[in-house]
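Chemist: Next comes the sequence, and after it the predicted model I'd like to discuss.
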Amino acid sequence: MRKQLIRIKLAFAVLLAASALPAQALAEAQAYPDRPITLIVPYSPSGVTDAYARSIGDYLGRLWNTQVIVENKGGAGTIIGTQHVSRAKPDGYTLLLTSYAYTSNPILRKDLPYDPASLTPVMLLGSSRSMLVVSSKSDLHTLKDVIAKGKKAPGNLKFASSGNASSPHIAAELWAKEVGVSITHIPYKGTGPAMNDLFGGLVDGIFDGPSSIANVHAGRLRALGIASETRHPAAPEVPTFKEQGIDLVFGSWFGFLAPAGTPKPVIQKINDGLNKSLSDPKVKAVLDAAGLFIVGGTPEEFASFLDHESNRLQGLVDSGVKLLVK
């Protein structure tokens, strides 16, 4: 566990260290991109990460006059897709759009089939706050109802997630610890399949990001609380957990990474394009509809953010919070 965290830190240190690049690398950066780019999403189609990737990929394709192919490689809590990118040629033509599991997997998993140092940060897209939602057809109408069901019998409460070690998984475990209940965690290969079973009544709830607000307003879901300091502006009717006596502030993030060793000028060109995409009306509409707090910024800022998130989670694990997965 400690070794994995050290590897993450080494990856960030490599990014932050400036080095002279050969003339060939500079020439490649100037020509970049001269062929299609593959953007890997380590989740199944129809989830929020997939929506972000497709809208931003479309913009980059128009900006660079090339094709950006979004490829979904879901499963194993993002490990399949992440491992694929970690083994890709470091030339900027294979990128990863991932989320919280990138920082949690090295800490929560005993055997990771890739080295976190094999990837380098490009840009932090944005962050969100976890919101507990249940089906509008559920008999769980309030947070008290959910807690009561959880206390009725150990494991009686079933929470879905987009995969082991994902932010919905961790949010559920942290929430259960705070309220003193035992839950049954049901991992899926992405948010889309998890939502389908939530709508179908096969699970009780999920700690999703504000992307669920659209389904709440459409009457398909019922929001019972949000793990934020303040209420979300897109759903001011949803109370925070703190308002309901539960000390829980937690959320996910979304960001772009590339294989380590990708020339710094290429990383910078990708970063510039990604930052420009955040001002595009079509992209912004998708991000705003999901309730994402848009961030952007430099690769170095994203590296520092990842370092902070890793330290925070490691601190939770060291304090005794049971989040370890196989």
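Modeler: Sure, I can see it.
Chemist: hey, let's count contacts and neighbours off CA atoms from now on
Modeler: Noted.
Chemist: check contacts around the nearest residue to residue 142 once chain neighbours are set aside.
Modeler: Among residues not flanking residue 142 along the chain, residue 224 sits closest, at 6.1 Å (CA to CA, 6 or more residues apart in numbering). Taking CA atoms under 8 Å, 6 or more residues apart in numbering, we find residue 224 in contact with 131, 132, 133, 134, 141, 142, 143, 238, 239.
Chemist: hmm, try it at 10 Å
Modeler: By CA atoms under 10 Å, 6 or more residues apart in numbering, the contact list for residue 224 reads 131-134, 140-144, 146, 205, 237-241, 244.
Chemist: and the comparison structure, right after this:
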Amino acid sequence: MDRRTYLQGITSAAAVGVAGCTEIRGSQGYPNESITIIVPWAQGGGTDRSTRILVSPWQEELNAEFVVENYPGGSTQVGGERLYNAEPDGHTVSMWNLPQMNATRLFQNAPYTIEDFDYIGTNHFDPTMWFAGTQTPYENMTDLIDDARERPGEITVGLTSAVGNTALSALLVQDTYDVEFNLVNLEGGSSVRQNVLGGQVPVVVNQPWAFNPANVGEVTPLGSHTAERQSLWPETPSFAELGLDDIPLVDEGLGQWKLMMAPGGLKEEYPDRYQTLVDSYKRAMETEEYRESAAKQGNLNKILRYNEPDNTFEIVQSVSDSMREFEGLFDTFRNR
């Protein structure tokens, strides 16, 4: 019996035997210890940086100490399982990513489902973009695609994960134009950035903010997987502008959501603690301190998009449904 099944069993038993006690337990001295924020990526990447600038205002709103712990690996599955197996007592949360969260469940046999977590709210939405090193001859995506036709399998493209939005974008470009890249999983935005800036990888797929707009001039932005230009690199053409709107998910805009989550069972067992986290998180995002810090972090403030817990879960469901449509593409990539 795994931890989740065990906790569900004892929660049900407690509800029958001690009706009405959860509110009393949850209201006494919470939080009475530090709160851990799990980041399923290495330090220095977009998820890590967006989490750390949130810590100070959230600590003040909740009157609690936060500790950020990084658990990279498995395209967020290592950190995901850490959250899944954590006690749902309000002292563990995680800044997680969509669609990686759903992709690990759908394509990597992760033990959790989207119903196994309690959702606190979204943080921001970052579109998917392609970048090339300045040593390459590419000016935009059409140049890259033309070269890939001439040299099948010879152009290395670095991805932030083996599943998720960057891998999906690369797979959709390949499938739409019948080209072949040498796709390499670099496990995170910081690694992607370092590899293309250092010239080890000629082309990468990442998010415009996670890549950091401070790198303008140090790389060549080839195009964003969107219908319109995005706000952080406004000089970069969209796929639709480049005539690449036959690639799926251009009209919707392919990108990455970041959202705050807690282990499943918190909302049921400690509803007051859950609501305290939800309310304090929202207030923290609305503070002037947070908005100013976000602006200093590569204009993160331009892409902040808060959604309430119910709307957050609807977004998770919608992303999960869209990922299922392309399961065959991921299977080909992962089984090669």
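Modeler: Here it is on my side, so go on. Everything quoted here is computed from the prediction, not taken from an experiment.
Chemist: How close are the two chains, by TM-score?
Modeler: Remark: TM-score between the superposed chains equals 0.85 [TM-score structural alignment, normalised by the length of the first structure]; 302 aligned residues with a CA RMSD of 2.2 Å.
Chemist: returning to what we had before: and whichever strand or helix holds the residue nearest to residue 142 of the first structure, which stretch of the second structure?
Modeler: Here residue 224 of the first structure sits within strand 221-226, counting by DSSP states H and E. Mapped onto the second structure with TM-score structural alignment as the criterion, strand 221-226 of the first structure occupies residues 219-224.
Chemist: if we can go back for a sec, turn the buried ones among the contacts of residue 224 of the first structure into a named ChimeraX selection, would you?
Modeler: Selection of the buried residues among these in ChimeraX, burial being defined by 16 or more other CA atoms under 10 Å:
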select :131,132,133,134,140,146,205,238,239,240,241
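Chemist: how about the nearest residue to the equivalent of residue 282 of the second structure over in the first structure, chain neighbours excluded?
Modeler: Correspondence of residue 282 of the second structure to the first structure, assessed by TM-score structural alignment: residue 275. Among residues not flanking residue 275 of the first structure along the chain, residue 296 sits closest, at 5.8 Å (CA to CA, 6+ apart).
Chemist: Now do the spatially most central residue of the first structure against residue 127 of the first structure, distance only.
Modeler: The C-alpha lying nearest the average C-alpha coordinate of the first structure belongs to residue 99 (CA atoms, centre = their mean; 2.1 Å). Remark: distance between residue 99 of the first structure and residue 127 of the first structure (CA to CA, to the nearest Å) = 9 Å.
Chemist: Which neighbours do these two have in common?
Modeler: Common neighbours of residue 99 of the first structure and residue 127 (CA under 10 Å, 6+ apart) are 252, 253, 254, 255.
Chemist: for the stretch 1-150 of the second structure, what spans make up the helices?
Modeler: Ranges of helices in the stretch 1-150 of the second structure, per DSSP state H, counting those that start in this stretch, are 3-17, 21-27, 46-62, 77-84, 100-107, 141-150.
Chemist: so where do the helices sit in the stretch 201-326 of the first structure?
Modeler: Under DSSP H, counting those that start in this stretch, the stretch 201-326 of the first structure gives helices at 213-217, 264-277, 281-289, 299-318.
Chemist: Count the residues that sit near residue 279 of the first structure.
Modeler: 11 (other CA atoms under 10 Å).
Chemist: whoops, I mixed them up, residue 199 of the second structure
Modeler: Neighbour tally, residue 199 of the second structure, other CA under 10 Å: 14.
Chemist: check contacts around the alignment partner in the first structure of it.
Modeler: Here residue 199 of the second structure is matched to residue 201 in the first structure, going by TM-score structural alignment. By CA under 10 Å, 6+ apart, the contact set of residue 201 of the first structure is 134, 135, 136, 137, 138, 195.
Chemist: Distance of residue 13 of the first structure relative to residue 100 of the first structure?
Modeler: Counting by CA to CA - residue 13 of the first structure and residue 100 of the first structure are separated by 20 Å.
Chemist: Neighbour count for these two, which is higher?
Modeler: Using other CA under 10 Å as the criterion, residue 13 of the first structure and residue 100 rank with residue 100 on top: 22 against 17.
Chemist: surely that one meets residue 309?
Modeler: Yes - look at residue 100 of the first structure against residue 309 with CA atoms under 10 Å: they come within range, at 8.7 Å.
Chemist: Need the overlap of contacts for the two.
Modeler: Joint contacts of residue 100 of the first structure and residue 309 (CA under 10 Å, 6+ apart) are residue 253.
Chemist: residues near residue 112 of the second structure, how many?
Modeler: 20.
Chemist: Look up how far residue 166 of the second structure lies from it.
Modeler: 22 Å.
Chemist: cool, residue 305 of the second structure as well?
Modeler: For residue 305 of the second structure, the distance to residue 166 of the second structure - CA to CA - is 20 Å.
Chemist: cool, residue 283 of the second structure as well?
Modeler: Taken as CA to CA, the span from residue 283 of the second structure to residue 166 of the second structure is 31 Å.
Chemist: list the contacts for the match of residue 282 of the second structure?
Modeler: 123, 124, 125, 269, 295, 296, 297, 298 are the contacts of residue 275 of the first structure under CA under 10 Å, 6+ apart.
Chemist: Quick check: the aligned residue for the last one in the second structure?
Modeler: Translated: residue 298 of the first structure. Looks like residue 298 of the first structure aligns to residue 308 there (TM-score structural alignment).
Chemist: my read: that match touches residue 275, true?
Modeler: No - shown here, residue 308 of the second structure and residue 275 do not form a contact pair, counting by CA under 10 Å, at 11.4 Å.
Chemist: Okay, the match of residue 282 of the second structure and residue 294 of the first structure: tell me how far apart.
Modeler: 10 Å.
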